[in-house]
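Undergrad: Below: sequence and its predicted model.
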Amino acid sequence: MIKTKEGTKAIAEMVVNCKPEVVACYPITPTTGVATELNQYYADGLLKEYITVEAEFSAISSLVGASAAGARTFTVTGGQGLLYMHEVIVSIPGMRLPIVIVNGNRAVSSPLNIWNDEQDSILQRDAGWIQLYCKSIQEAVDSVPQAFYIAEKAMLPVMICIDGHYLTHAVEQVDVADAKAVDEFLPAFRPAMKLDPENPVSLGVYANPSYYQDFREDLVKDLEGSKKIIVEAGKKWGKLTGREYGLVHGHMAKDAERVIVGLGSAMDNAIAVVNELRRKGEKVGALHIRSFRPFPREEIRAMLAGKKVGVIDRALSVGSQAPLYIEVQEALAGTNAEVSSFYGGLGGRGIKRVLVADLFEKLKKGPSKGWIASSGKELPLK
């Protein structure tokens, strides 16, 4: 059903329609709205269990126990809250617990900033979680049931990453699939193994040097293998709703000579600029990377080989090169692609259409690296 809703409220409604058995939250900007909405749904009898905790570390720890016992679980956080969860975050994939998190992307301290960039989730990129980045509220809402589907089939946790404020607090017309439609898509969670007094098992136990690396090798293999499940979930959801999602979304990228690549809502501006420049006869395109983990190397290589590529990073790897740029450059090695690195949009600083248009101009001159400008007159759209 199409409704006009704020992003956080639309996400909360979809979470309820997925019937999680245990939700544990500690509210933090910019996702407080999701936590408070879910608390109200619990008060109204529409959620089985909502645990009010004193901190994010407790929220994620509560879900470890619940998920290990066989429950479908969910939490929401962002920024410093996600960082506070880190010790538990890195343990969850190895225990094969299909926990789902919605992370409202937010800058990290210091200095203190509650606005949007992608530094918080990028810092978790090597933890072993599936990470899905959304460019719109509709995509974020649609990614919730898909995340449960993917997590519970791959037996790996999923982090849905949405731009704080730009998506969490925006109000749009959104199609929120009802519980009946979600039931058709998402089967009940029936784990092959769980903590059960009648059939005792142990999770997360000690592994000595003879075995530890084997466990990590299996995790690497299974995370890579989850690509097929992500694509499968997207196609199945597409048949149900008409909105299909995959590992990447290319917009006029196939025949483009210059392509802007990025994560999250900034890519909607990139798509708008592509449409305008195409009307002027310029062969440009955009590529939104939805699945940052597992990283879609083959898809990127097939789509961008030999092109002039500009990568927008809204996160830093201090002391090295920008995180997404490193990944894209590696994927395109040996293809004659010219890859440029543009980083900025930090702490809520917007990446306006005029700035994206300027990046397309820079690509004409060959590979370059640098900060994205912080101001500029907006590019009018016809």
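TA: Yep, that arrived. Residues are numbered from 1 along each chain as shown.

Undergrad: CA only for contacts and neighbour counts going forward, please
TA: Will do.

Undergrad: List the residues that contact residue 35.
TA: Going by CA atoms under 8 Å, 6 or more residues apart in numbering, residue 35 touches 12, 25, 26, 27, 76.

Undergrad: How about the helix or strand harbouring it, which residues are buried there?
TA: According to DSSP states H and E, residue 35 maps onto helix 32-43. For helix 32-43, the neighbour count (16 or more other CA atoms under 10 Å) marks 32, 33, 34, 35, 36, 37, 38, 39, 41, 42 as buried.

Undergrad: this is the other structure I want to compare:
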Amino acid sequence: MSIREKLSGNEAAATALRQMNPDVMAAFPITPSTEIPQYFSKYVSDGRVDTEFVPVESEHSAMSACIGSQAAGARTVTATSANGLALMVEELYIASSSRLPIILSVVNRALSGPININADHSDSMGARDAGWIQLYSEDNQEAYDNLIQAARIGEHKDVQLPVMVCQDGFITSHAIENIQLEEDEDVKEFVGTYNADEHLINKENAIAIGPYDTADYYMEHKYQQNRAMENAKKVIEEVAAEYKEMTGREYGFFETYELEDADYALVLINSAAGTAKETIDKMRAEGKKVGLLKIRVFRPFNRDRLVELLKDVKYVAAMDRSETFSTSGGPVYHETAAALYPETTKPEIISYMYGLGGRDVTIESIESVFNDLMEIEETGEVGERYRYLSLRE
């Protein structure tokens, strides 16, 4: 039976990790994710978990320790943000290529510089090709639910990949919302016990992790990672179905809102989806056929499902909270455009950069995007395909 609570996104994440009762947490503090290991260390000192908490001197060390413990057969978790995630990047590739299902709670924050501690997605998007599964969370509830599912997804025998669960810094991490928690025992049963088939301290089957990979084998190992990511698509759906059975809450690769008959749609991730839904309600009341496609799973990217969901939409705005400096759009735009490119019939797609460094996202600003799409239809002129939203002159 669900328990009604009021928690910040950080405390919701820490609670999910506590209920998981991992073997090891290795962490280093960084705003705005600091509260997650802070809460968790108290759970350790209070005896509420059996976890070994490893305080380290940097985020690079945190992920290094996670790799060591997971390689030894221990379920391992950590948390970070922004520059901390950037400092982990070298180790992220090692974790994924070594097929270690570490769980990482990422509280999205702009990368410096200039120095900024507010929400955008430059940190996790900078690591989008590191071989990690990436789940994104609109609100505190979704952050909690995604973390619980992450263990089952990453540890599945056909996957064996690390998972990062992302939420927006301060917007959800520090905001208190009503949330439904599951009973500790139910989460424990759902997640199960982690039993690695192969690990470093199994003297009956000695293995090496991280040896030099020659040109004769490197491509094959990358292909195996690719196949594991492909396998994750089915596993993500299976785990979501089981989670719905336990909680009544439904998750998929995408969430749609008023998309079925929409002529104009937004594609975006994380907390701005809430503002988009409010905007859509307002504009629907005015008779405008607008809708939303929210991406929950960015890696693996489900191209086929995205194409199916957008097949009847005429105009799409792909919204990015992370700059690539390609001068042609952000990661969400590039993935969406690439997915749609082979289709004979496809919507007109415009790239919008928004909310960088915590810039406010309002109903008015989202409404202006829809109005831009309507203007394109009315005039027949696309104009600038790569736009900055709410940019000061």
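TA: The structure has been received and is ready for your questions. Note that this is a predicted model, so its numbers are computed, not measured.

Undergrad: What value does the TM-score take for this pair?
TA: After superposition, the two chains reach a TM-score (TM-score structural alignment, normalised by the length of structure 1) of 0.96; 375 aligned residues with a CA RMSD of 1.2 Å.

Undergrad: distance from the helix holding residue 35 of structure 1 to structure 2 after superposition?
TA: Helix 32-43 of structure 1, aligned to structure 2 and superposed, deviates on average by 0.7 Å (mean CA distance after the TM-score superposition for structure 1).

Undergrad: Structure 2: matching residues for that helix?
TA: Mapped onto structure 2 using TM-score structural alignment, helix 32-43 of structure 1 spans residues 34-45.

Undergrad: same thing with stretch 210-217 of structure 1?
TA: So stretch 210-217 of structure 1 sits over residues 216-223 in structure 2, by TM-score structural alignment.

Undergrad: Distance from the match of helix 32-43 of structure 1 to the middle of the chain?
TA: 22 Å (CA atoms, centre = their mean, to the nearest Å).

Undergrad: Of the contacts of residue 35 of structure 1, which pair is most distant in space?
TA: Of all pairs drawn from the contacts of residue 35 of structure 1, the greatest distance, 14.4 Å, lies between 12 and 26 (CA to CA).

Undergrad: And residue 130 of structure 1, what's its match in structure 2?
TA: Residue 130 of structure 1 maps onto residue 133 in structure 2, by TM-score structural alignment.

Undergrad: The stretch 251-382 of structure 1: helices as residue ranges?
TA: Assigned by DSSP state H, counting those that start in this stretch, the stretch 251-382 of structure 1 shows helices spanning 266-279, 297-304, 323-331, 353-363.

Undergrad: any chance of the ones you listed in JSON lines, plus mean neighbour count?
TA: Listed next are the helices of the stretch 251-382 of structure 1 as JSON lines, based on neighbours: other CA atoms under 10 Å:
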{"stretch": "helix 266-279", "mean neighbour count": "21"}
{"stretch": "helix 297-304", "mean neighbour count": "18"}
{"stretch": "helix 323-331", "mean neighbour count": "20"}
{"stretch": "helix 353-363", "mean neighbour count": "20"}
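
Undergrad: out of those, which comes closest to residue 90 of structure 1?
TA: In terms of CA to CA, the element of the helices of the stretch 251-382 of structure 1 nearest to residue 90 of structure 1 is helix 323-331, at 19.0 Å.

Undergrad: what does the closest one correspond to over in structure 2?
TA: Under TM-score structural alignment, the match for helix 323-331 of structure 1 is residues 331-339.

Undergrad: Pull the residues that contact that stretch.
TA: 125, 267-268, 301, 303-304, 306-307, 318-320, 322-324, 349-351.

Undergrad: Give me the three-state assignment for residue 79 of structure 2.
TA: Following DSSP: H, G, I helix; E, B strand; the rest coil, the label given to residue 79 of structure 2 is strand.

Undergrad: Surely it touches residue 102?
TA: No - Residue 79 of structure 2 is not in contact with residue 102 according to CA atoms under 8 Å; the separation is 10.7 Å.

Undergrad: Report the distance from stretch 242-249 of structure 2 to the chain centre.
TA: Using CA atoms, centre = their mean, the offset of stretch 242-249 of structure 2 from its chain centre is 20 Å.

Undergrad: Please apply the same query to stretch 347-362 of structure 2.
TA: In terms of CA atoms, centre = their mean, the centre of stretch 347-362 of structure 2 is set 18 Å apart from its chain centre.

Undergrad: what's the span of that stretch, first residue to last?
TA: 25 Å (CA to CA, to the nearest Å).
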